[in-house]
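1. got a predicted model here, sequence first, then my questions.
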Amino acid sequence: MELNDDNYLLFPILLSPSILIFIFVWYKASKGLKLPPGPPAWPIIGNTLDLDAQKPHTWLANLAKCYGPLISLRLGPKFLVVASSPATAREILKTHDKDLSGRYKSRLSTAIPDFKSSVIVLSADCNERWRFLRSNAHLELFSARAIESHSKIRAEKAEEMLHFLFEKDNEVVAIADILYATIVNSLTNTMLSEDIIGLEENVDDLRKFSRSLIEFAVPGMADIFSVMEVFDSGTKRKAKEYKEKSRAVWGNIVRDRRGRQKDFDATRMDFLDVLIRNSFDDCQIFNVFSELFVTSDSISTTLEWAVAELTRNQEAFTKLRDEITKSIEEGTTITENHLTKLPYFQACIKETLRLHPPSPFLVPHCALQSCKVMNYEVPKNSLVVVNIYAIGRDPNTWEDPLSFKPERFLGKNIDLKGTHYELLPFGGGRRICIGIPLALKQIQLLLASLVYAFDWSLPDGMDPTKLDMSDKFSIPLGRAKPLLLILKKRKHLKIHIPPPRPKI
């Protein structure tokens, strides 16, 4: 419904009873409860006007310094609980994992047919459908067997990236765009056995499409204030745009594959074949692929931050290159398996993820039941968020937290599997990201290839120590300014890089 003069005349009539309802719901929900501390809230609107939409991750981190590691805010009649320490994250992701494992059902997600029943990360409940999708995605894409079987694909895509960058020798490149296209094609070859974009193509539309899915996980104004539903024309428009774009990206591929099912070859089966043979319709397949597709943006953003940190910290770059070079035998290639055995390399990746997690917050949880967290009440249906950005920069947890110091992880048994609550870039509990092993393989191989094969410099002779490292809030949490880099191919490379394959 669009806003017009008649709507404005109706607004006071609609708003008056809604005010009474909001006051009643707000008063009833909070009466007698010992809620986590937080800033004072206005009647009806709560803390909605206080939110810093430009930098919510830093705003909430600063609130935690004032009110403690577990805080609560009111968004209209709804409660938002934010955890900003390893101890509070542990309570949410382990102690009360079952009660707090729901997902918020936004109006946008319910406007897409079968959306909540054909996604994994954004599924509202951990039900049988969710378990089926998660287990099959794990089996076909993320299990040790699947990851090993697809290693050739990742190696080929890394080689294609290197050849593309060799041709750009000494030119200024937007490294994140090239990494993004490389990762997209690696993922789509794993899921459906083909590329969907060229390394030289503009990636803005694809990236915009993948980021549009983030809106499905968070509440909009019409979700918070139900009276606004009558004026909400954006939800239907966004739902229509998503359906049209997902069909444009995946439609022809799925239709062509359905037409070839009569000649199905079980020895060449991929994830798309699995979904088709389990009676998924087109819209459900589009939803599954679109959700998995989001990971490409997160991985490329992490790599851009890693490259930026290593460009800015030349001592760390030199130490990392020396470690990689010493591990490579003459005439061989960089392999994923031997990279896992390089301690400083692994420390650089962990340090990047500590400072620059793919998302500043874990995907919001929803309280399926009321429960007590750190002796505070978390009411049923509350939104629950873990601020991993704040945890990664907490001076109570990390010494000199704003500095890039990979050495802090050497000799420490801190992994990325969601059980060390001071480092949670991929979440934890039953909602932990199932793609961790694949994401790390991609990050390791592409970063090692760039470090080993090229000398890096900034345009116009810029001093690397002056590189702007500010972020811009989005999901994933990207740089405020894209990283522009000059890559110069190193002479006398020890590794063997096969010639580029001819395009068919």
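-> Now that the structure is in, tell me what you want to look at. Numbering: from 1, shown residues only.
2. hey, let's count contacts and neighbours off CA atoms from now on
-> Fine.
3. which residues does the residue lying closest to residue 41 once chain neighbours are set aside contact?
-> Leaving aside its sequence neighbours, residue 41 sits nearest to residue 47 (C-alpha to C-alpha, 6 or more residues apart in numbering; 5.1 Å). Residues in contact with residue 47 (C-alpha atoms under 8 Å, 6 or more residues apart in numbering) are 39-41, 73-76.
4. can you flag the buried ones in those?
-> 41, 73-76 (16 or more other C-alpha atoms under 10 Å).
5. which one of these is nearest to residue 294?
-> Closest approach between the buried ones among the contacts of residue 47 and residue 294, by C-alpha to C-alpha: residue 75, at 27.3 Å.
6. how close does that closest one sit to residue 235?
-> Distance from residue 75 to residue 235, counting by C-alpha to C-alpha, to the nearest Å: 19 Å.
7. for residue 115, same thing?
-> Distance, residue 115 to residue 235, using C-alpha to C-alpha: 14 Å.
8. residue 331 contacts residue 498, correct?
-> No. The criterion here is C-alpha atoms under 8 Å, and residue 331 misses it with residue 498 at 10.8 Å.
9. can you list the residue ranges for strands in the stretch 251-400 of the chain?
-> 365-366, 371-373, 376-378, 383-386 (DSSP state E, counting those that start in this stretch).
10. of the ones you listed, flag the one that's most buried.
-> Each of these was assessed for mean neighbour count using mean count of other C-alpha atoms under 10 Å. The highest is strand 365-366, with a mean of 26.
11. ok, residues contacting that one?
-> Contact with strand 365-366 is made by 100-104, 380-385, as judged by C-alpha under 8 Å, 6+ apart.
12. for residue 256, the count of nearby residues, please.
-> Other residues within reach of residue 256, judged by other C-alpha atoms under 10 Å, total 10.
13. for comparison:
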Amino acid sequence: MGHELFSNNASNNHPPQIHSLHTSPQEVQPPSRPQPWPIIGNLNLMGALPHRSLHELSKKYGPLMSVRFGSYPAVVGSSVELAKYFLKTHDVLFTNRPKFAAGKYTTYNYSDITWSQYGPYWRQARKMCLVELFSAKRLESYEYIRVEEICNLLQDLYSSSGKVIMLKDLLSTVSLNVISRMVLGKKYLDKSSEGAIVSPEEFKWMLDELFLLNGVLNIGDSIPWLNFLDLQGYIKRMKKLGKMFDRFLEHVLDEHNERRTSEGENFVAKDMVDVLLQLADDPTLEVKLKREGVKAFTQDLIAGGTESSAVTAEWAISELLKRPEIFKKATEELDRVIGRERWVEEKDINQLPYINAIVKETMRLHPVAPMLTPRQSREDAVFNGYDIPVGTRVLVNVWTIGRDPTIWDKPDEFRPERFLGKSIDVKGQDFELLPFGSGRRMCPGYSLGLKVIQVSVANLLHGFNWRLPDGMKEADLSLEEIFGLSTPKKEPLQCVVKPKLPAHLYGA
């Protein structure tokens, strides 16, 4: 390739100065990229946690770095300026997705919102999400579901008082139940439901596997001629997972279609699958929504809505268990604003700045997606005079941005106070904090995820005192993560709760 990328300025204080070189890569070795090896490029520099590997490389090569993953060139942006360039200023140039195996085998050949290519189909899907599925009116109409399921979570915790609990299991259950009822119309995974096609444990495993496989560095995605060997075994796992999800989703669609047929003209859409099936019948759609598309969107809705809230809430409690003084401040705010005779409701959240600050600080240090899902340039682009050729893969490392010392004071410390009195939000407009991404490819369901996270965390802190199991010290609490499309804790949090509100609030 006749273009190589390098930076004269590795500081995050200024946009990097980037130049275009019209000499061959053999003649010039640019200083802003690690030396690629034959065939594999820079894959040898990627560890088990690629966002951390690229973070360390960016310290050496600057906030804009050129890397090579096997046969493909890529650029990594690790600063606010570059996030804004890729996700806002030239968002439309970088809206494509690389055609990774995960999109082919786990999302019906790129039929979902995450992996579909930019074009009429994707634009229509995004419009469906914003206008039909995640409109403020529809989310408000489902608030009673969120209230009921969070109450169930609080009752489960109350009944587990004094025992060691695995918090992620309980959090996953509540978020999965919320999403199941909103998207599918019922708790398909309830052990008591008749003809359950998947057990709750199996389905949670499927979701974990989906997020892992959609984030892995699969060698065949970088070196296509090795794809058939499936050296890491990922393709085999993707195919197995795809079949498991398809069996479940076929069952869901069949049940919904049976109700539509039996009710005829009296049919009223009750959940998001009903809405999607109605849209699939709409003759005015620019691109016909096929059955595969309905299944792919349904899978996106279930997975995205479940993972982000459970992972973020677990990280928040983990960080707070290391800092009892933050628990105390949160309790003081909750007692003052909410009192001790009721639970926190969604409408209360704006009156709880410290709780909001805890959520934002958790998302800064532990973004659900530490590297936003890869983008790919649709056309040749120019940044400060440097040509980024069409087809270049683009990675935005929000994990590094969240630790940039030029933006954040003592960036490795968990300090919610840094957000008090500041207007930094997580809605994609403040590029210092992008847990849900930004621009056209931003997570379309972020408003739902945020509601569930905020209310869950607020009520977990409001209703209980928390401690580590006997014999475990704060220093023993691991904050290591697993890498995938999301980054949950490597060691699930075990803890002990003790109720602190009147017993009748827990349904006792």
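-> Structure received. Remember, predicted model here, so these are calculated numbers, not experimental data.
14. how about the contacts of residue 47 of structure 1 in TSV, adding distance to residue 463 of structure 1 and secondary structure?
-> TSV is the format used below for the contacts of residue 47 of structure 1 (distance: C-alpha to C-alpha, whole Å; DSSP: H, G, I helix; E, B strand; the rest coil):
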residue	distance to residue 463 of structure 1	secondary structure
39	42	coil
40	45	coil
41	46	coil
73	43	strand
74	45	strand
75	44	strand
76	48	coil
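15. okay if I get the strands of the stretch 251-400 of structure 1 as TSV plus distance to residue 141 of structure 1?
-> Below are the strands of the stretch 251-400 of structure 1 laid out as TSV (distance: least, C-alpha to C-alpha, whole Å):
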stretch	distance to residue 141 of structure 1
strand 365-366	25
strand 371-373	35
strand 376-378	36
strand 383-386	27
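16. mind checking these for the one nearest to residue 443 of structure 1?
-> Using C-alpha to C-alpha, the nearest of those to residue 443 of structure 1 is strand 383-386, at 23.7 Å.
17. onto which residues of structure 2 does the closest one map?
-> Counting by TM-score structural alignment, strand 383-386 of structure 1 pairs with residues 393-396 of structure 2.
18. and what of stretch 404-418 of structure 1?
-> Taken onto structure 2 by TM-score structural alignment, stretch 404-418 of structure 1 occupies residues 414-428 there.
19. tell me the buried residues in that stretch?
-> Those would be 414-416, 419, 424-428, for stretch 414-428 of structure 2 by 16+ other C-alpha under 10 Å.
20. please enumerate the strands of the stretch 101-250 of structure 2.
-> Going by DSSP E, counting those that start in this stretch, the stretch 101-250 of structure 2 shows strands at 164-166.
21. now, among the contacts of strand 365-366 of structure 1, which is nearest to residue 465 of structure 1?
-> Nearest to residue 465 of structure 1 among the contacts of strand 365-366 of structure 1 is residue 385, at 33.9 Å by C-alpha to C-alpha.
22. got the contact list for that closest one?
-> Residue 385 of structure 1 makes contact with 80-83, 361-365 under the criterion C-alpha under 8 Å, 6+ apart.
23. let's see it at 6 Å
-> 82, 364 (C-alpha atoms under 6 Å, 6 or more residues apart in numbering).
24. check the one 3 residues further on too.
-> Neighbour list for residue 388 of structure 1: 360-361 [criterion: C-alpha under 6 Å, 6+ apart].
25. the aligned partner of residue 97 of structure 2 in structure 1 and residue 91 of structure 1, how far apart?
-> For residue 97 of structure 2, the aligned position in structure 1 is residue 103, judged by TM-score structural alignment. For residue 103 of structure 1, the distance to residue 91 of structure 1 equals 17 Å [C-alpha to C-alpha].
26. between the two, which has more neighbouring residues?
-> residue 103 (25 against 17).
27. now do the helices in the stretch 51-200 of structure 1.
-> Remark: helices assigned in the stretch 51-200 of structure 1 by DSSP state H, counting those that start in this stretch are 56-67, 86-90, 107-110, 128-137, 144-149, 151-167, 175-192.
28. which of those is buried the deepest?
-> Neighbour counts (mean count of other C-alpha under 10 Å) averaged over each of these peak at helix 175-192, with a mean of 23.
29. what range in structure 2 does it sit on?
-> By TM-score structural alignment, helix 175-192 of structure 1 lines up with residues 167-184 in structure 2.
30. cool, and stretch 5-23 of structure 1?
-> Using TM-score structural alignment, stretch 5-23 of structure 1 corresponds to no residues of structure 2.
31. nearest residue to the match of residue 97 of structure 2 in space, please, no chain neighbours.
-> residue 124 (4.4 Å).
32. whichever residue in structure 2 pairs up with that neighbour: neighbouring residues, count only.
-> Under the alignment (TM-score structural alignment), residue 124 of structure 1 pairs with residue 117 in structure 2. By the criterion of other C-alpha under 10 Å, residue 117 of structure 2 has 20 neighbours.
33. now swap in residue 446 of structure 1 and tell me
-> 24.
34. A strand includes it, no?
-> No. Remark: residue 446 of structure 1 does not belong to a strand; assigned using DSSP: H, G, I helix; E, B strand; the rest coil, it is helix.
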